[in-house]
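Trainee: Below are the sequence and a predicted model for it; my questions follow.
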Amino acid sequence: MSLDYQIFDLGDVQLQRGATLRDCKLAYKTFGTLSPKKDNVIVYPTWYSGQHYDNEWLIGEGMALDPSKYFIIIPNMLGNGLSSSPSNNPEPYNGPKFPLVTACDNVRAQHKLVTEKFGIEHIRLVTGWSMGALQTFHWGALYPDMMDLIAPFCGSAKCSRHNYVFLEGVKAALTADAAWKEGWYTDKPQRGLRAAARVYAGWGFSQTFYRQKLDLERMGYSSLEDFLVGFWEGFFLPKDPNNLLTMLWTWQNGDISDNELYNGDFQAALAAIKAKAYVMPGQTDLYFPVDDSEFEVANMPNASLIPVPSVWGHFAGGPGTNPDDVKFLDDKLKELLAS
């Protein structure tokens, strides 16, 4: 079977938290053609548990992310099963021994891909959903002179304390399964994965989504239980628990100021983002409420707050679940790219 993505070899990468990820591999996929001036570049990072396939709904002819106009790079996050991850890394840093990776580590690796593999010095737009938005903010703060535009949607520049607590619930569910064996499982801990799916289900969509029974009316499930099993458990069961926990740690420790450039000064990190920004929280997102985005935008020099008017909660931002939200996002990205 031929793979539809490439691997960029990063060699030995020293990570922020002290470990070295040896023979680090970054999986990526590109769409479109790099222009002779290398000035048509869009970077579009992946999200929690997602792989590049799960980003493709926002790319297409006539859309904002149009491969006939732009060279679009989707880098896969470390830990997502395609790039270096607990599930594919050789001993001794395999499984639960896989090192702690920050969003900063991810974006520095992506920067190497963009600059060393393609010789790109300037990016038109960085955009992404959820943890992709976290990486988008990191791009803006770590490399402020490199891009014109950023559009983080349904995500934040720093994991909030409330968001951190939600993720503790996911982690507790995953690791409570007896089959978990401290991460050295031989059989898939499917009870843990199913439990984590149910924790997630209460957060991924809004109260209004459930009140209006959009799981039945719009998504075609036959009952609430059918939705919880068919959609949510089906979403989690194919995934590797160690990979999920690696990315969960990355999410919980997401903070654009947690590096030697800003030394924990979150407002200074936000103020350093020069790119014109459309910050697009979901109006009913339970992970990333609009107030968090208001604070970010208030501290960024060139940002607009554009809430996504949707009752689909966090899933207003992906992965292409509701056509109305896809159209809203696509229209806003077109507007931003035209500016």
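Mentor: Sure, I can see it. Residues are numbered from 1 along each chain as shown.
Trainee: only C-alpha atoms for contact and neighbour calcs from this point on.
Mentor: Will do.
Trainee: And the helices in the stretch 151-300 of the chain?
Mentor: Along the stretch 151-300 of the chain, counting by DSSP state H, counting those that start in this stretch, helices occupy 161-175, 190-204, 207-211, 214-217, 224-227, 234-236, 241-252, 266-271, 290-298.
Trainee: ok, structure two:
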Amino acid sequence: MPDAYDSTGIEYYNIPSFTFISGVTKPIKVAYHSFNPSSKKTALIPTCYAGRINETLNFTSGALKDYHVIVVAMLGNGESSAPSNDPDFPADYSLRYQDCINSQYQLVTDHLGIKSLDAVIGFSMGGQQAYYWAVMHGFGPEPFVKNVIPICGSAKTSGHNYAFLEGPISALTTSHDYHGGKYKEYGAPATQGMRAFGSAYCAWLTSPEWFRQELWKEMSAKTLVDWIHPPAGESGFEIWDAEDILTMGRMWQAGDVGTIAGNEGDYKKALGNITARVMVMPSKTDQYFVVEDGEAETKYLKNGRFSPIPTIWGHIGGGGANPVDTKWMDEEISQFLKEGL
């Protein structure tokens, strides 16, 4: 059974008039959890795909123990403004990472009064947001954000990554209880659609070696079939609203820092303009944010470091699924930040 939603410490910042890059202007809310607010050094951690604020690996007992850490929910995730909690939220899947960073920047500066960020760290879609932070606010002689650590993310979503996502998305949108997007009119969530989404997604989360060693047993699945088709009520995706999942998924597919104004559609140029220190941290066995993409992106950075996670846990090795990997990341991040002081 998925854990009940944990709202401990979550606060909301309301922006009365927010303009999306699509041109839509409307009120939105940004959800966040502030840790150690009296600390002088500051770090921002955006949530990942299908990730909640209080489920997010925050390093507050390790590398960031002396930092004011703000974990913020990206737009579309259901904690911040999203289709599930705002009937007027853009329904055309036009949400983009720039919208997330613009809303987070307002939270940090206008609401929390922070003058600069010592670090932005993110995993998966949080890692892509970290890259966007670097391009949008990590340039010039005194960048607003000084250190950026994308974990299992990318500056541009690859064609292979895009195609992988289309599989689970199609499983959801063609399910009978999604009703062509009209499931809310039927008064019930698209449960079977979300279960199909999870089944199509689960093979990509880890690695072939992870499956070979039957490590699903460490994730509370007794058998491979249980991992692929959990008992009713026990699939992690069942708790999610279908339109939130699709809105975030389409934003993920559109990820490309080259689309940020001034970069002429060239993600390599965008990376080359970053002056902040960037530690690119892919998983060596990630099947969609592949390690080769991270290595290639590092070459375009002025102050880049390539530090791949030595794990067989694939993508979720960067999200805290395996304590050994988490300890390794914590030590790498701690050392990287110390070197930047």
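Mentor: Great, that's in hand. All values reported here derive from a predicted model rather than from experimental measurement.
Trainee: TM-score for this pair?
Mentor: Comparison of the two superposed chains (TM-score structural alignment, normalised by the length of structure 1) gives a TM-score of 0.92, and 326 aligned residues with a Cα RMSD of 1.8 Å.
Trainee: just to revisit the earlier point, so of the helices of the stretch 151-300 of structure 1, which one's packed in deepest?
Mentor: Among those, ranked by average contacts under mean count of other Cα atoms under 10 Å, first place goes to helix 241-252 (a mean of 23).
Trainee: quick one: that one to helix 190-204, angle?
Mentor: Between helix 241-252 of structure 1 and helix 190-204, the angle comes out at 30 degrees (axes from the mean of the first three to the mean of the last three Cα atoms, to 10 degrees).
Trainee: can you give me the angle helix 241-252 of structure 1 makes with helix 161-175?
Mentor: Using the same axes, to 10 degrees, helix 241-252 of structure 1 lies at 170 degrees relative to helix 161-175.
Trainee: Residues contacting the longest strand seen in structure 1, please?
Mentor: Identified as the longest strand of structure 1 according to DSSP state E is strand 20-31. The contact list for strand 20-31 of structure 1 (Cα atoms under 8 Å, 6 or more residues apart in numbering) reads 4-15, 52, 67, 70-78, 82-84, 93, 99, 109-110.
Trainee: Out of those, which sit inside helices?
Mentor: 109-110 (DSSP state H).
Trainee: can you tell me how far the residue lying closest to T208 of structure 1 once chain neighbours are set aside sits from S293 of structure 1?
Mentor: Distances taken as Cα to Cα, 6 or more residues apart in numbering place V311 nearest to T208 of structure 1, at 6.0 Å, with adjacent residues excluded. V311 of structure 1 sits 18 Å away from S293 of structure 1, going by Cα to Cα, to the nearest Å.
Trainee: likewise R191 of structure 1?
Mentor: 35 Å.
Trainee: all strands for structure 2, in order.
Mentor: 10-19, 25-35, 41-46, 67-72, 117-123, 145-151, 277-280, 304-306.
Trainee: wait, which of those is closest to I260 of structure 2?
Mentor: strand 10-19 (15.6 Å; Cα to Cα).
Trainee: What's the match for G113 of structure 2 in structure 1?
Mentor: Taking TM-score structural alignment, G113 of structure 2 has G119 as its aligned residue in structure 1.
Trainee: From H111 of structure 1, how far out is that match?
Mentor: G119 of structure 1 is 10 Å from H111 of structure 1, by Cα to Cα.
Trainee: Same check on N88 of structure 1?
Mentor: Going from N88 of structure 1 to H111 of structure 1 by Cα to Cα gives 23 Å.
Trainee: what do you get for D177 of structure 1?
Mentor: Using Cα to Cα, D177 of structure 1 is found at 38 Å from H111 of structure 1.
Trainee: N322 of structure 1 now?
Mentor: In this structure, N322 of structure 1 and H111 of structure 1 are 32 Å apart, going by Cα to Cα.
Trainee: Show me which of those two is the more surrounded one.
Mentor: H111 (19 against 16; other Cα atoms under 10 Å).
Trainee: Next up, the contacts around the residue lying closest to D292 of structure 1 once chain neighbours are set aside.
Mentor: With sequence-adjacent residues excluded and distances taken as Cα to Cα, 6+ apart, D292 of structure 1 is closest to S156, at 7.3 Å. For S156 of structure 1, the contacting residues are 130, 133-134, 137, 288, 292-293, by Cα under 8 Å, 6+ apart.
Trainee: Return the member of those residues nearest to A275 of structure 1.
Mentor: For these, the nearest to A275 of structure 1 is F137 (10.1 Å; Cα to Cα).
Trainee: neighbours around the closest one, how many?
Mentor: As a burial measure, F137 of structure 1 scores 33 neighbours (other Cα under 10 Å).
Trainee: Likewise for P16 of structure 2?
Mentor: Close neighbours of P16 of structure 2, defined as other Cα under 10 Å, add up to 10.
Trainee: And for Y48 of structure 1?
Mentor: By other Cα under 10 Å, the residues close to Y48 of structure 1 number 19.
Trainee: And the nearest residue to it once chain neighbours are set aside, how far from D177 of structure 1?
Mentor: With Cα to Cα, 6+ apart as the criterion, Y48 of structure 1 has its nearest non-adjacent residue at 5.8 Å, and that residue is M131. Applying Cα to Cα, the value for M131 of structure 1 to D177 of structure 1 is 26 Å.
Trainee: Looking at those two, which has the bigger crowd around it?
Mentor: Each of M131 of structure 1 and D177 has its neighbours counted (other Cα under 10 Å); M131 has more, 29 against 18.
Trainee: My guess is that one contacts T46. True?
Mentor: Yes. Between M131 of structure 1 and T46 there is a contact under Cα atoms under 8 Å: 7.0 Å.
Trainee: contacting residues for the equivalent of S80 of structure 2 over in structure 1?
Mentor: Under the alignment (TM-score structural alignment), S80 of structure 2 maps onto S83 of structure 1. By Cα under 8 Å, 6+ apart, the residues touching S83 of structure 1 are 7, 24-27, 76-77.
Trainee: before we move on, what about S170 of structure 2?
Mentor: Shown in contact with S170 of structure 2 (Cα under 8 Å, 6+ apart): F197.
Trainee: That one -> structure 1?
Mentor: By TM-score structural alignment, S170 of structure 2 lines up with A172.
Trainee: Check P27 of structure 2 too.
Mentor: Match for P27 of structure 2 (TM-score structural alignment): D23.
Trainee: ok, now how distant is that match from P90 of structure 1?
Mentor: Applying Cα to Cα to D23 of structure 1 and P90 of structure 1 gives a distance of 10 Å.
Trainee: ditto for S257 of structure 1
Mentor: 31 Å.
Trainee: which ones are touching T259 of structure 2?
Mentor: Counting by Cα under 8 Å, 6+ apart, T259 of structure 2 touches 265-267.
Trainee: rerun that using 7 Å as the cut-off
Mentor: G265 (Cα atoms under 7 Å, 6 or more residues apart in numbering).
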